[in-house]
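Student: Provided below for reference: sequence and predicted model.
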Amino acid sequence: MDWAKAKSILIVAFLITNLFLGYNVFKDSEIRHYAYTISIEKIDAVRELFQEKNIIINADIQEKMKKLPQFTVEYETYDRELIEERFPDFTSISDDIIKYQKENEIVEVEYHKKSITYTNDNEIPIVEETDENRAQEVALDFIKNHGFQGTDVKLWSTKKKYGEYEIVYKQKYENLILDHGYMNVIVRNGQVIRFERRWLNPLEAKASDKEIIPVTKALMLAIDDLRMKKENEDSEVIIEDISLVFKLDILEFDELINEKWYEINESTGTGLLYWRIFLADQDYIDINAETYD
């Protein structure tokens, strides 16, 4: 055999082997780093099935979900320096507690320093008709102006009740929503009349083998509940968002135990994972996202 030809064949074979090995290393790495992957064909099949049942999926469906870390968090704390920086026109009205005022507007930090509230009791004339979009703009301007807007903020829900809009923001951590990190803004007649913030500081993240069900399976598990939301067989249900939510093992009330939420200094991620399916009418369905062998 011609040595030059044999050499060329060996080089080509070597390159093909390297490509094959490289592909498998890449696939192994992908498997290690992702909790699941879904094919486009499967996503399209689910969308089509739901469409046939008049359930419209306007939400993005992730093809891949990274494995979730086990992380430790603590509650964000607030002090006088922060209030004076974020609310510069307000004056302290107490030496014992962190409480500042400007006319009938008050901003206060709870004694445990892990939540902050703002109230506006000024007479608010009806100067404009406030619709949902305008209420969201007012709420966003407020959190921006007071330095609470960041890349970890996600608009979560907007509800109207008795002429007021309640706009809720949740805290993001990578591809998770942290249920206990939130900002609640109440808007009336184009002004913020109440604001509350409780936020988390992620301290440490470790690798975890916690398994979750794919979002497509969560949708299939929710299909009967979604059909129950329809007014009649011909009406539509519209899915606007699907988010993976992490709820820490922290009780809001202490009726059964002595420890309250704000007495937790650090908490490690051992809570509940669930898929929250948001509908266009602000209703939602929660589906447990964890798998159990």
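Tutor: Sure thing, it's come through. Quick caveat, the model's predicted, so the values are computed rather than measured.
Student: drop to CA atoms for contacts and neighbour counts, all remaining ones
Tutor: Fine.
Student: my guess is residue 249 is in a strand, correct?
Tutor: No: looking at residue 249 with DSSP: H, G, I helix; E, B strand; the rest coil, it is coil, so not inside a strand.
Student: show me the contacts for the residue nearest to it when sequence neighbours are not counted.
Tutor: Once flanking residues are discounted, residue 249 sits nearest to residue 271: 4.8 Å by C-alpha to C-alpha, 6 or more residues apart in numbering. Counting by C-alpha atoms under 8 Å, 6 or more residues apart in numbering, residue 271 makes contact with 246, 247, 248, 249.
Student: and here's the other structure:
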Amino acid sequence: MDWNKANTILIIAFIVINISLVIASFNNIPSEDYDVMSDDYFINNVENILKNNNIIINCEIPDDTYVLPVLDIEYNMINVNDDLLQNYLGENIKAIEDVFIYNNSKGETLEIIDGKKIIYTIRNKVPGKIQKEEFINDTISNFIKEKNINSDDFEETYRYISEDVNYVVYNQIHNDYSIENSYMYFFVDNKGIYNFEMQKAILINEIKDKIRTLPAIEALPRLLTYDDVKDKEIINIEMTYYSLEDENWKYITRINSDPTWKVNFNDGSIKYLSSFD
């Protein structure tokens, strides 16, 4: 990404939006009573800024603001042992110290990433779009039972079905908000699950100080800092908890997770936008 270009675009976008706020103030609207979601001029400005960059909003824009705690989250560090390997690979495979990729005679692979993420590759995907949603539900339910996965506190939060890829996301839920870094991804085709990814939190604490979030409409211009969101439709916007998984993620067992706006696009991609200044 060209960060200088991205920052310039974002600054321009915020200037336009701030002009809207100034106009509102000159209309004798007390700041404590100002509701950005009732300001059609402001909303239209944001929508037009995005539209000028070929980003179309095709969903309801949440009109809520929140007062939420930051979460202190500890993640499960995976103990690579014989039981884990045999649960997934189903053979008498022995764990070896400092080895994090294992295979069985069927060509299945189990990989442990950053000490806390499981990637289980069963086979290559077979082509074709799945026609029956019930097949997906049954396949996932049976897989969870077969692999003895504890899915307590997890709920389905997203499902993407296309000719090219079909996957379902489960996230851990805390007080009705999804923990985006605590997840299970099920990649499904007409034969069943062909790939599975999992990373789980084991301890979630609320930090005492709380954050008053920005409305979603004020966070959306931050999409302009990304080069890969043009020519897309926004199909869902919701409040979640999220931590950036950067190059230091492999060293992290515990981290703060902030209230964050999650934006889903029509091609299955996701962007996370900070919900506070």
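Tutor: Happy to help now that I have it. For clarity, every value in this text was computed on a predicted model and none was experimentally measured.
Student: so what number do they get for TM-score?
Tutor: The TM-score (TM-score structural alignment, normalised by the length of the second structure) is 0.58; 230 aligned residues with a C-alpha RMSD of 4.8 Å.
Student: most neighbours, which of the contacts of residue 271 of the first structure?
Tutor: Per-residue neighbour counts (other C-alpha atoms under 10 Å) across these peak at residue 246, which has 21 neighbours.
Student: Map that one across to the second structure for me.
Tutor: In the second structure, the residue paired with residue 246 of the first structure is residue 241, using TM-score structural alignment.
Student: for its match, what are its contacts?
Tutor: 71, 177, 178, 179, 180, 257, 258, 259, 260.
Student: Tell me the counterpart of the first one in the first structure.
Tutor: For residue 71 of the second structure, the aligned position in the first structure is occupied by residue 71, per TM-score structural alignment.
Student: Leaving out chain neighbours, which residue sits closest to that match?
Tutor: That would be residue 205: by C-alpha to C-alpha, 6+ apart, it lies 4.1 Å from residue 71 of the first structure.
Student: I'd like to know which elements whichever strand or helix holds that neighbour is packed against.
Tutor: If you go by DSSP states H and E, residue 205 of the first structure is part of strand 200-206. With contacts taken as 3 or more C-alpha pairs under 8 Å, 6 or more residues apart in numbering; DSSP states H and E, strand 200-206 of the first structure sits against strand 70-75.
Student: Could you pick out the longest helix of the first structure?
Tutor: helix 3-33 (DSSP state H).
Student: corresponding residues in the second structure for that helix?
Tutor: Against the second structure, helix 3-33 of the first structure falls on no residues (TM-score structural alignment).
Student: ok so, going back, so which of the contacts of residue 241 of the second structure persist in the first structure?
Tutor: With both residues aligned by TM-score structural alignment, their matches' C-alpha atoms under 8 Å, the contacts of the contacts of residue 241 of the second structure that the first structure also has are 177, 178, 179, 180, 258, 259, 260.
Student: how about the fifth one, secondary structure?
Tutor: Going by three-state DSSP, the secondary structure assigned to residue 258 of the second structure is strand.
Student: circling back to that earlier point, tell me the buried residues within the kept ones among the contacts of residue 241 of the second structure.
Tutor: 178, 179, 180, 258, 259, 260 (16 or more other C-alpha atoms under 10 Å).
Student: burial of the aligned partner of residue 144 of the second structure in the first structure, as a residue count?
Tutor: Matched by TM-score structural alignment, residue 144 of the second structure corresponds to residue 144 in the first structure. A count of neighbours around residue 144 of the first structure, defined by other C-alpha under 10 Å, yields 12.
Student: now swap in residue 51 of the second structure and tell me
Tutor: So residue 51 of the second structure, with other C-alpha under 10 Å, has 16 neighbours.
Student: Apart from its chain neighbours, what residue comes closest to the equivalent of residue 110 of the second structure over in the first structure?
Tutor: Residue pairing (TM-score structural alignment): residue 110 of the second structure is matched to residue 108 of the first structure. Nearest residue to residue 108 of the first structure, sequence neighbours excluded (C-alpha to C-alpha, 6+ apart): residue 99, at 4.4 Å.
Student: any idea how far the one you found is from residue 81 of the first structure?
Tutor: 12 Å (C-alpha to C-alpha, to the nearest Å).
Student: still on that earlier bit, hang on, the match of residue 144 of the second structure in a helix?
Tutor: Yes: assessed by three-state DSSP, residue 144 of the first structure belongs to a helix.
Student: For it, give its distance to residue 37 of the first structure.
Tutor: Counting by C-alpha to C-alpha - residue 144 of the first structure and residue 37 of the first structure are separated by 36 Å.
Student: Next: residue 272 of the first structure.
Tutor: 22 Å.
Student: do the same with residue 176 of the first structure
Tutor: 17 Å.
Student: With residue 93 of the first structure instead?
Tutor: Residue 93 of the first structure is 56 Å from residue 37 of the first structure, by C-alpha to C-alpha.
Student: try residue 79 of the first structure
Tutor: 44 Å.
Student: what's near enough to touch the spatially most central residue of the second structure?
Tutor: Nearest to the mean C-alpha position of the second structure, by C-alpha atoms, centre = their mean, lies residue 180 at 4.7 Å. In this structure, residue 180 of the second structure makes contact with 171, 172, 240, 241, 242, 243, judged by C-alpha under 8 Å, 6+ apart.
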